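Trainee: model this:
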Amino acid sequence: MSAARYFVSGKVQGVWFRASAREQALALGLRGYARNLADGRVEVLAVGDATALAQLETWLRRGPANARVDDVRREDADASEAGEGFVCG
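Mentor: As a prediction, this is how the structure comes out:
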């Protein structure tokens, strides 16, 4: 089990980024959350198989159709930070 925290910057708020990230994460069997940050970024915490995390990261670098992703920063995370399922905060 792997865990990663992603900080996504660009035009990522108000464009269904969190909900779309949730759909992607659930399809990949990941748990965690996506939430807006006060500085305009979106934070995504994901826990699961390393291959699924890599696939999610690839998607995060594109985002949904109306988003513009400028940067994605990844950090290792603690799997215990994620609850059950995948939620938008």
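
Trainee: all contacts plus neighbour counts: C-alpha atoms, from now on.
Mentor: Will do.

Trainee: Do a quick rundown of the strands in the chain.
Mentor: Ranges of strands in the chain, per DSSP state E, are 2-11, 31-36, 42-48, 68-76, 86-88.

Trainee: and among those strands, the most buried is which?
Mentor: Mean neighbours per residue, mean count of other CA atoms under 10 Å, is largest over the strands of the chain for strand 42-48, with a mean of 24.

Trainee: which other helices and strands contact that one?
Mentor: Secondary-structure packing of strand 42-48 (3 or more CA pairs under 8 Å, 6 or more residues apart in numbering; DSSP states H and E): strand 2-11, strand 31-36.

Trainee: For the comparison step, fold the sequence that follows:
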Amino acid sequence: MHSDDPVRCTAWVRGKVQEVGFRWWTRARAMEIGLTGYTSNLGDGRVQVVAEGSHQDCERLLALLRGPGTPGAVTGVTEIWSATGDGYDSFAIR
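Mentor: A predicted model of the protein is given here:
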């Protein structure tokens, strides 16, 4: 992929990240950065974040997800990178 091409970053956030406003916080940060995608709770207690935009902007979101200012208590973030799909109109909470 060319560095200017949009990318998709799918991240799984572990820790105490449900019932603490984590998805709302993530949506606000993603929208401030200008990313599209969504965030959703998973049945195993993790939160999934799918973000599309520039590689640099996705990296900014990942840094925030790993940073000290998140709601709850993040113990780890795992991500994979891919080409964008059909795209998203905004950043949603699912």
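
Trainee: After superposition, what's the TM-score here?
Mentor: Superposed pair, TM-score by TM-score structural alignment, normalised by the length of the first structure: 0.91. Supporting alignment: 89 aligned residues with a CA RMSD of 1.5 Å.

Trainee: before we move on, back to that, may I see the helices and strands packed on strand 42-48 of the first structure organised as a markdown table, with distance to residue 88 of the first structure added?
Mentor: A markdown table is the format used below for these (distance: least, CA to CA, whole Å):
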| stretch | distance to residue 88 of the first structure |
| --- | --- |
| strand 2-11 | 14 |
| strand 31-36 | 5 |
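
Trainee: Would you tell me which of these gets closest to residue 71 of the first structure?
Mentor: Closest approach to residue 71 of the first structure among these is made by strand 2-11 (5.3 Å; CA to CA).

Trainee: how about that closest one, aligned to which bit of the second structure?
Mentor: Residues 7-16 of the second structure are matched to strand 2-11 of the first structure when aligned by TM-score structural alignment.

Trainee: And the helices and strands packed on strand 42-48 of the first structure: which comes nearest residue 49 of the first structure?
Mentor: strand 2-11 (5.9 Å).

Trainee: Now the closest one on the second structure. Mean distance?
Mentor: In the superposition against the second structure, strand 2-11 of the first structure averages 0.4 Å from its aligned positions (mean CA distance after the TM-score superposition for the first structure).
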